[in-house]
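**Q** Kindly return the folded structure for what I paste below:
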Amino acid sequence: MKLNVLYIIWSLGLGGAERVVINLAKGLDRDKFKSIVCCLNSKGKFADELEKEGIRVIELKKRWKFDFSVIKKLIEIIKENKINIVHTHLWGANFWGRLAAQKASVPVIISTEHNSDTWKTPLHFVIDRYLAAKTDRIIAVSKSVKEFYVKNVGIPSGKIEVIYNGISISEHRSQITEHSKSHSVHSPQSTVHSQDNYIRKQLAISPDETVIAMIGRLVPQKGHKDFLLALKVLTGCGFKVKGLIVGSGPQEMYLKQVCDNLALNGNVIFTGVRSDIPELFKAIDMIALPSTREGFPMIILEAMSAGVPVVASSVGGVPEVITNGFNGLLVEPENHTELKAAFAKLIHDERLSNSLIDNARATVAKEFNLRNMIDSTQGLYEKIYESKLPKADK
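**A** Below you'll find the predicted structure:
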């Protein structure tokens, strides 16, 4: 019997949780599972990636915070498609999706917590505890996220299972090869980019500039201001660098104003959301993630696999993948001086850069590949679903 799985998320825009949903929907064994994705708001920029694979993506166009009609719409989708498993992602979908799944008597209800959500109020925690009691299993993307929900929310440890995010190693192999070709060595210090790198040409970046990028939503937790402050100090020390801020979000105008105030407009490019991240990696010398909180960021796995050194804050699940000085560099959050020092260290130390890249690739290939994530998740689906069957049907 093929099991019908409904993934519920706000939208399929740029973000780690969104990428997890896409990877799961595409990667499940199609002899055993049929995937459908429901976006509470709009489909988002990356929905066509699923639709090209023949996977249905539904959008509900939810606009209001307390639009309870979304529960009725979700129940209709669940019943029409004979859904066996509902898997929700992020707060809004975890709330509305689990309520609808419970009312529709879906056999298996699973939610994923992608972050240590320190923004939540006591009321959110009460709701989380209530919904957890109606949920068969909660997936945490890192040990730190699990610890947060056990200690701060009061969810039983046995209810939460850690499944690390993963990426497709095969998809990144071509990126690794191209990245190697476009650098004389794997180090920002002596970057000599291929004249064929159209992205650097497109963005008017000269071959001798070190490109440091942040990729993700423009929201306070990501630490973009610290990134800009670090770039200001770096350029003031005579380093020839270009900062790329890739993504969109509510802080965009504020960050552009910060750039203006710091006189960084000639050193920073806001690219907006891009769907060509694999190509973008070929133009980048370092990835920065100076976040104040994280669950388990996909972007660092993608960068590590693509041969791009990572400098990240030691928060959340980041230290579970990066060992400082071995496969990346860790810094304290909200410390732009330390961030600048890490950038400068990579620019100066070619041997360190090479070592980080080699070790990072090996780490991702061994511990954080996409197949592991998919196999663990669909194994959990099967185990819980089979446990719900009458004994005669097992």
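**Q** going forward, measure contacts and count neighbours with C-alpha atoms only.
**A** Will do.
**Q** burial count for the nearest residue to residue 210 once chain neighbours are set aside?
**A** Counting by CA to CA, 6 or more residues apart in numbering, residue 241 is the residue found nearest to residue 210 once chain neighbours are left out, at 4.6 Å. Neighbour count of residue 241, defined by other CA atoms under 10 Å: 22.
**Q** which SS state does residue 7 fall under?
**A** strand (DSSP: H, G, I helix; E, B strand; the rest coil).
**Q** who's in contact with it?
**A** Contacts for residue 7 (CA atoms under 8 Å, 6 or more residues apart in numbering) come out as 21, 25, 35, 36, 37, 38, 86, 87, 88, 89.
**Q** Filter those residues down to the ones in strands?
**A** 35, 36, 37, 38, 86, 87, 88, 89 (DSSP state E).
**Q** Stretch 215-230 spans what distance, first to last residue?
**A** Using CA to CA, to the nearest Å, the end-to-end distance of stretch 215-230 comes out at 16 Å.
**Q** er, stretch 213-226 actually
**A** End-to-end distance for stretch 213-226, by CA to CA: 13 Å.
**Q** coming back round to it: which pair in the contacts of residue 7 spans the largest distance?
**A** By the measure CA to CA, 35 and 89 form the most distant pair in the contacts of residue 7, at 14.6 Å.
**Q** and this one, so I can compare the two:
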Amino acid sequence: MKIAFLVKRFTRSGGKERYVVELAMALKRQGHSIHVYAYKCDHTLLKEITFHRVPLFFTFSSILNTLSFIKETKKKVPKQEYDIIHSHERNYTQEIITLHSLTYCEGLEKYSFLRKIDQKYFSLRSLLYLWLEKRQMKSPWLISVSQEVSRDVEKYYGRSDNIVIIPPGVNTDQFNPVSTNKLRDQARKENNLNKNELAVLFVGSAFQRKGLERLLPEIKGDTRLFVVGKGDKLVKYKRLIKAYGLEKKVVLTGMVKDVKQYYALADIVVLPSRSEAFGMSILEGMACGLPVIVTKNCGVADLIEHNKNGLIMKEDSDLGNYLHLLRSKKERLRIGIHAGTTAKAYSWKRVGISHEAFYRQILSCKSSV
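**A** Here you go, the predicted model:
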């Protein structure tokens, strides 16, 4: 098949972007011709993949930038030349769209009553996002990355037909216990971790939504927290760290080129999100044989059997209890082994095969009309 992907950035810099890159490579290995339409790309990723640059406008506004991307790709992508055109951005002009995030409607639910009224009826930005999302949900075919996303779409838009769930994969050649164990001693030494310190890892850039403030007060005793990512409201979190007296216990790394060294030094991976479409850092941690803690409203929680291959928080108070439980090396090893076994079933090859089957289903439906 000749397949076109639409994504603003063809890089490995974020969860959605990594998904598209790995999917493109998996489908390429399966013998398909892959074309990428994007604002920018990492040219080291373009081996046997064709890149088409999309003109970039309205960098000052996320919604106008998105509407511009829709308009420019509609003009630039010749539909008759491709078997499949697959958008990974908010869109309404393509037949196939992957939903990498929860709905805008879901985000509004977290506001106070007055703020919600203001956003739904008086904010031009919100009105445009809601208009765009409503049109997007009418697309013929949708792919969601988790049950959490599918439930969200059905709740707010009543959509349950022609939508399939294909969760992200993990590169087990890169993330696995053998390779991280080789790096562990050096990584812990470089970060001044002593043998008995418990290293907790938090990976993500939306600190507020991903629940960093829930985690900070639970960093006690011989525990260090490594926060990998470029967070929002950074000043607020630095103040919280100081207020809790954690200046020597919390390391804010910012964006890093190689996150693998942090999985190598870690004992536990935690994602206490308020809402999360999936949570790729958890799957990567599981692939490295690490025990993980997530909230019940993370999409990745669908892969976790509580107290077997991970721990699922139902209340904020659970987090401290689970961190205490995982101070036991025996418990970490028990859960980590099961986590690693689970992760092996979620390769990018499997993701590619699932997409290929879905594409063929769509083409079959179109040819029978």
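**Q** if I pick the residue nearest to residue 210 of structure 1, what's in contact with it?
**A** Applying CA under 8 Å, 6+ apart to residue 241 of structure 1 gives the contacts 209, 210, 211, 212, 231, 234, 235, 267.
**Q** Shared with structure 2, which of those?
**A** Among the contacts of residue 241 of structure 1, the contacts conserved in structure 2 (both residues aligned by TM-score structural alignment, their matches' CA atoms under 8 Å) are 209, 210, 211, 212, 231, 234, 267.
**Q** which one of the residues you listed sits closest to residue 294 of structure 1?
**A** Residue 294 of structure 1 lies nearest to residue 212 out of those, by CA to CA, at 19.8 Å.
**Q** Next one: the closest one from residue 202 of structure 1, what distance?
**A** Distance from residue 212 of structure 1 to residue 202 of structure 1, by CA to CA: 16 Å.
**Q** So for the two, which sits in the more crowded spot?
**A** Legend: neighbour count by other CA under 10 Å for residue 212 of structure 1 and residue 202, higher for residue 212 (25 against 8).
**Q** My understanding was that the more buried one contacts residue 288; is that so?
**A** Yes. Applying CA atoms under 8 Å as the test, residue 212 of structure 1 and residue 288 come out as touching, 6.8 Å apart.
**Q** hmm, back to that, just to confirm, what residue in structure 2 is aligned with the residue nearest to residue 210 of structure 1?
**A** In structure 2, the residue paired with residue 241 of structure 1 is residue 223, using TM-score structural alignment.
**Q** One more: residue 51 of structure 1?
**A** Under the alignment (TM-score structural alignment), residue 51 of structure 1 pairs with residue 46 of structure 2.
**Q** where along the stretch 51-200 of structure 1 do the strands fall?
**A** With strands called from DSSP state E, counting those that start in this stretch, the stretch 51-200 of structure 1 shows them at 56-59, 85-89, 108-113, 137-140, 160-162.
**Q** Need those in a markdown table (columns: distance to residue 356 of structure 1 and mean neighbour count).
**A** Below are the strands of the stretch 51-200 of structure 1 laid out as a markdown table (distance: least, CA to CA, whole Å; neighbours: other CA atoms under 10 Å):
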| stretch | distance to residue 356 of structure 1 | mean neighbour count |
| --- | --- | --- |
| strand 56-59 | 39 | 18 |
| strand 85-89 | 32 | 26 |
| strand 108-113 | 29 | 24 |
| strand 137-140 | 27 | 24 |
| strand 160-162 | 26 | 19 |
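**Q** will you turn these into a markdown table that also has distance to residue 75 of structure 1?
**A** Converted to a markdown table, these look like this (distance: least, CA to CA, whole Å):
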| stretch | distance to residue 75 of structure 1 |
| --- | --- |
| strand 56-59 | 13 |
| strand 85-89 | 11 |
| strand 108-113 | 13 |
| strand 137-140 | 20 |
| strand 160-162 | 25 |
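**Q** which one of these lies closest to residue 317 of structure 1?
**A** Closest to residue 317 of structure 1 of the strands of the stretch 51-200 of structure 1 is strand 137-140 (CA to CA; 10.2 Å).
**Q** Report the mean deviation for that closest one after fitting onto structure 2.
**A** Following the fit onto structure 2, the mean deviation recorded for strand 137-140 of structure 1 is 0.8 Å by mean CA distance after the TM-score superposition for structure 1.
**Q** Which stretch of structure 2 is that strand matched to in the alignment?
**A** Matched against structure 2 by TM-score structural alignment, strand 137-140 of structure 1 falls on residues 141-144.
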